[in-house]
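Enquirer: sequence first, predicted model second:
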Amino acid sequence: MTGLILFIVALLFLFFGYSVAFTFAGVSVLVGVLALGLDLFSFMPYRIMSVMENTTLMAIPMFVFMGIVLQKTGLAERLLESSAKLFGSIAGGVAISTIIVGALLAASTGVVGASVVAMGVISLPVMLKNNYHEPTAAGVICASGTLGQIIPPSIILIILGDVMGVPVGDLFKAAVLPGMLLIVAYTIYILVLGKFKPEYCPPMVITETKSELLVQATKDIIPPLLLIVTVLGSIFTGIATPTESSAIGALGAVVLAVFYRSFSFKKLNDVSKETVKVTSMIFAVLIGATAFSMVFSYSGSEYIVEEFFLDLPGDKWTFLLMSMLAILILGFFIDFIEIAFLVVPILVPVAMILEIDLVWFAILISMNLQTSFLTPPFGFSLFYLKGVAPPSLKTTTIYKGVIPFILMQIMVLALVLFLPEYFIFT
């Protein structure tokens, strides 16, 4: 009963918009002291210390730093402009370039909000100026931005790796093929749309010659791509851990900024401040969630949850479908970080008892959260885009635009759920 009260009270505070970190910590202290006594929290300093000494989590600030450098120094803008011109002469070319750059940003930032905002500022005006169908333009940006949930080095995969006790490198490897499948699905959809509805995504008028475009694209795309390949390649080949690779990525992003003559100490200061803000938010939530999970665990609620799921008919498939549905619904209302720290620790023990592959389970959760980012009426990506879009772009227009991409995400999620042997490699 204590765990149920704790869970419901925390969710209510989150739904009403209270700070996540203080909600977790405050509710945990209140319920914990009243139900279990003050002595319980004598363990809390040791738990906080273990968070601070966790080398896996050290990768988060460095990957965030890497992504923000690419945005603040204009490297992301160069990527998008060159890609748009390279593919712009075909129907849907700008949309395809947005998908490609969305994937590259996902592989450099790992943060959905940053990717959606960056492409909303850079790509949306280009598509609207080129008379793109407004829902299509909005849908492409929102869907491409959410690729940061699944394409390594996704922040959520790092968090899930820590919460579930799974090597982050294994999660990165397992996420590559599902992520690529989403990119292919989006691209095929745009090509088909350009074929049968060319007025929805008309080609751009390109004034440069093909040789000029190739030279510019090589200059703007190859160096960032090499950085991403170096970072991920060092992880996949076992040369470096994710934490070590994140340090390479952070330094490499600064080197790229110098190479493109976009570096300044003022920009470095701004990037550092932004990185501290994002990282502080994540770790504040993590410490609050540590208190929450401690109270939940010591109240004996874990065993109640286990018994509930284990008594259901259908064994692991019922558990998987129910957990995926619960995460999808919660994703409408609360952020992926809260779900990772609030819900996942409750589900993992059951998954282990049912002998579910935790790497597969983590990928399913990540893809599920990616879908919830897009789903109206509360999908976070929709509001990220609305925040930087011109007033003429209505919220209902964005809702219409994301529906085809939601269906594609659900289709890919279903493939990974029912055919894991073809998509999950570690």
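Expert: Here it is on my side, so go on.

Enquirer: use CA for all of it now, contacts and neighbours both
Expert: OK.

Enquirer: which residues are contacting stretch 392-403?
Expert: If you take Cα atoms under 8 Å, 6 or more residues apart in numbering as the criterion, stretch 392-403 is touched by 134-140, 142-143, 374-377, 382, 386.

Enquirer: any of those buried? List them.
Expert: Among the contacts of stretch 392-403, those buried by neighbour count (16 or more other Cα atoms under 10 Å) are 134-140, 142-143, 374-376, 382, 386.

Enquirer: which one among the residues you listed gets closest to Phe196?
Expert: The nearest member of the buried ones among the contacts of stretch 392-403 to Phe196, counting by Cα to Cα, is Thr136 at 13.9 Å.

Enquirer: from Pro404, how far off is the closest one?
Expert: Computed with Cα to Cα, to the nearest Å, the distance linking Thr136 and Pro404 is 9 Å.

Enquirer: who are the packing partners of the lengthiest helix in the chain?
Expert: In the chain, with assignment by DSSP state H, the single longest helix is helix 265-298. Packing partners of helix 265-298 (3 or more Cα pairs under 8 Å, 6 or more residues apart in numbering; DSSP states H and E): helix 2-15, helix 20-36, helix 44-52, helix 59-72, helix 336-342.

Enquirer: now the angle from the next helix or strand after that helix to helix 265-298?
Expert: Remark: after helix 265-298, the chain's next helix or strand is helix 301-310, criterion DSSP states H and E. Here the directions of helix 301-310 and helix 265-298 differ by 80 degrees (axes from the mean of the first three to the mean of the last three Cα atoms, to 10 degrees).

Enquirer: one more structure, for comparison:
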Amino acid sequence: MEVSIAQSLDLLMFGVVCIVLLMGFPVAFTLAGTGLVFALIGFVLGVFDPTFLLAVPSRLFGIMTNEVLIAVPLFVFMGVMLERSKVAEELLDTMGKLFGTLRGGLGLSVSIVGALLAASTGIVGATVVTMGLLSLPTMLERGYSKRLACGTIAASGTLGQIIPPSIVLVILGDQLSNAYQKAQLDMGIFSPDTVSVGDLFAGALIPGLMLVGMYMLYQIAMAILKPESSPAMPPEAGEHVTIDKIFHALVPPIVLIIAVLGSILGGIATPTEAAAVGAVGSIFLAGLRVGKGNPWPIYLAALALVAVLFLTANVDLRVARNEISDFDQMAIYGAIGCVLILTFGVLVALLRVFRAGVLTEVVSGTTHVTTMVFVILIGASIFSLIFRGLGGEELVHELLRDIPGGTIGAILAVMLLMFVLGFFLDFLEIVFVVVPLVAPILLQLQMPNGDPVSPVWLGIMMAVNLQTSFLTPPFGFALFYLRGVAPPSVKTSDIYLGAVPFVLIQMFALVVLWYLPSLATWLPLVVYGP
């Protein structure tokens, strides 16, 4: 394959970005700055048309008006609010006491809480740090193997990558949606099918639960084969768990998760609207946790929220109609009343959270993460535009087409690239830079059985692959997070060796998904239809 001057610049630009990022420069400015520098070089060499840059304003406007991406700050807000209001701490404490008297019970409780926190927060770093601070000292004090304890916490903390609602899946779904439409247009299909974030949420549910089950099976096997690695807690340490404590710790987060996911999978709300439900629900939970006043305003507001969702799903609440039946009119008045109760409950909960000093931290944390996401997205958009202007799209197409093994070889090559990049780059850079370049090409290919590559299956494979990368020694981000909060008695080698069995579990899950793609594609078909 002959490489032109422009395509050589593309390869060099990609390499320079990786090197500069490894030097520690800010991601967004690195992407945009490197792209603009190579655009200037290409213009001087006569291989880049500067009119490509005229598309930058429209791209930025498209990012700022993308309704799907509004879900990002809402889910971040939900996660930070639940983290700062000690929901995770209460969950870990209660589940640890509930299961700890069983051999391997503490490890099982960490996996269960990791899954619940993943579905509640979707923030990998926060989950690993929280569980590392709260459960690692307890596990070590109870005689758990350092390696097993560290591996369990690191692996459970990365479940936020794959279990919906996940920020990774929101961003990946948005990028795959654009890539899928572009792939179909390139194939001459001018009424393209769509893939949504909701499809990806539905597709990730079974693989995510499968991973949780595999983690738990491994811990049960270790408890049987090496009982000294995961001893049971003394009975007196677990006898204080009452039904009331279990209810208080478990039911509210589970109800919140069901409300968010159920409203999406049930077709009641879009992911963005469901994210708003999650944000309001997290305010209620925080108000109950940190406030010391009467809980009934929050309980009534939560019931009003459920009632509004029910009315929205079953009744036409539009007021701008020529004819409104008496039943619809009563439903509209009922919805207005519920909204007033809901508003009052939100204000009460916010006041309690503010007085506890939590609200300021939550708003600051949400703003920080959201700003980072969107600035990186803007930088990646400029980078990919210039990459295409230098002929990078054709270069990637030729590279993937010429790889031995056809479609399978191309997908494996992309997965390997993303896996290696996951050692050095965060998921944001990988999703924003790599996916728009390779996904439109992969989605034009056919599997050996003649079926087209499913965008949902491809997205779930990418998400599990990145999760595996973030867990793999010696560069996995989850391992660095855990090293930062682990006590001095835990060596770095303990963390690395403890993660290895879970990396192998992740790879086995990827193999299972490869040969059983219906694990990712079945539920979206059931929920949304073909």
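Expert: That came through, no problem. All of these numbers come straight from a predicted model, not from anything done at the bench.

Enquirer: superposing both, give me the TM-score.
Expert: Scored against TM-score structural alignment, normalised by the length of the first structure, the superposed chains reach a TM-score of 0.97; 426 aligned residues with a Cα RMSD of 1.4 Å.

Enquirer: figure out which of the helices and strands packed on helix 265-298 of the first structure is closest to Ile410 of the first structure.
Expert: Smallest distance to Ile410 of the first structure across these (Cα to Cα): 17.5 Å, for helix 336-342.

Enquirer: how far apart are that closest one and its match in the second structure?
Expert: The superposed helix 336-342 of the first structure is, by mean Cα distance after the TM-score superposition for the first structure, a mean 0.9 Å from where its aligned residues fall in the second structure.

Enquirer: give the aligned range of that helix in the second structure.
Expert: Under TM-score structural alignment, helix 336-342 of the first structure corresponds to residues 427-433 of the second structure.

Enquirer: can you list the residues that contact that stretch?
Expert: Contacts for stretch 427-433 of the second structure (Cα under 8 Å, 6+ apart): 27, 168, 171-172, 175, 373, 376-377, 380-381, 383-384, 418, 421-422, 466.

Enquirer: from those, pick the one nearest Asp402 of the second structure.
Expert: Of all the contacts of stretch 427-433 of the second structure, Met418 has the smallest distance to Asp402 of the second structure: 18.9 Å, by Cα to Cα.

Enquirer: any idea which element the closest one lies in?
Expert: helix 406-424.

Enquirer: name the helices or strands packed onto that helix?
Expert: By 3+ Cα pairs under 8 Å, 6+ apart, helix 406-424 of the second structure packs against helix 392-402, helix 435-442, helix 455-469.

Enquirer: average gap between the first one and the first structure?
Expert: Once the two models are superposed, helix 392-402 of the second structure sits on average 1.4 Å from its counterpart in the first structure (mean Cα distance after the TM-score superposition for the first structure).

Enquirer: so who does Ile228 of the first structure touch?
Expert: Contacts of Ile228 of the first structure (Cα under 8 Å, 6+ apart): 104, 107-108, 249.

Enquirer: that one maps to what in the second structure?
Expert: Match for Ile228 of the first structure (TM-score structural alignment): Ile257.

Enquirer: got the angle between the helix holding Met418 of the second structure and helix 435-442?
Expert: 170 degrees.

Enquirer: what about helix 406-424 of the second structure, how far off from the first structure?
Expert: Taken over the aligned residues, the distance from helix 406-424 of the second structure to the first structure averages 1.1 Å (mean Cα distance after the TM-score superposition for the first structure).

Enquirer: buried residues in that helix, which are they?
Expert: Buried residues in helix 406-424 of the second structure, counted by 16+ other Cα under 10 Å: 407, 410-411, 413-415, 418-424.

Enquirer: contacts for it?
Expert: With Cα under 8 Å, 6+ apart, helix 406-424 of the second structure has contacts from 22, 400-401, 403-404, 430, 434, 438, 442, 445-448, 462, 465-466, 468-470, 472, 475-477.

Enquirer: give me the spatial nearest neighbour of Leu471 of the second structure, chain neighbours excluded.
Expert: Sequence neighbours aside, Ala478 is the residue nearest to Leu471 of the second structure in space, at 5.7 Å (criterion: Cα to Cα, 6 or more residues apart in numbering).

Enquirer: now for the one you found: which residues touch it?
Expert: Shown in contact with Ala478 of the second structure (Cα under 8 Å, 6+ apart): 124-125, 128, 154-155, 157-158, 470-471.
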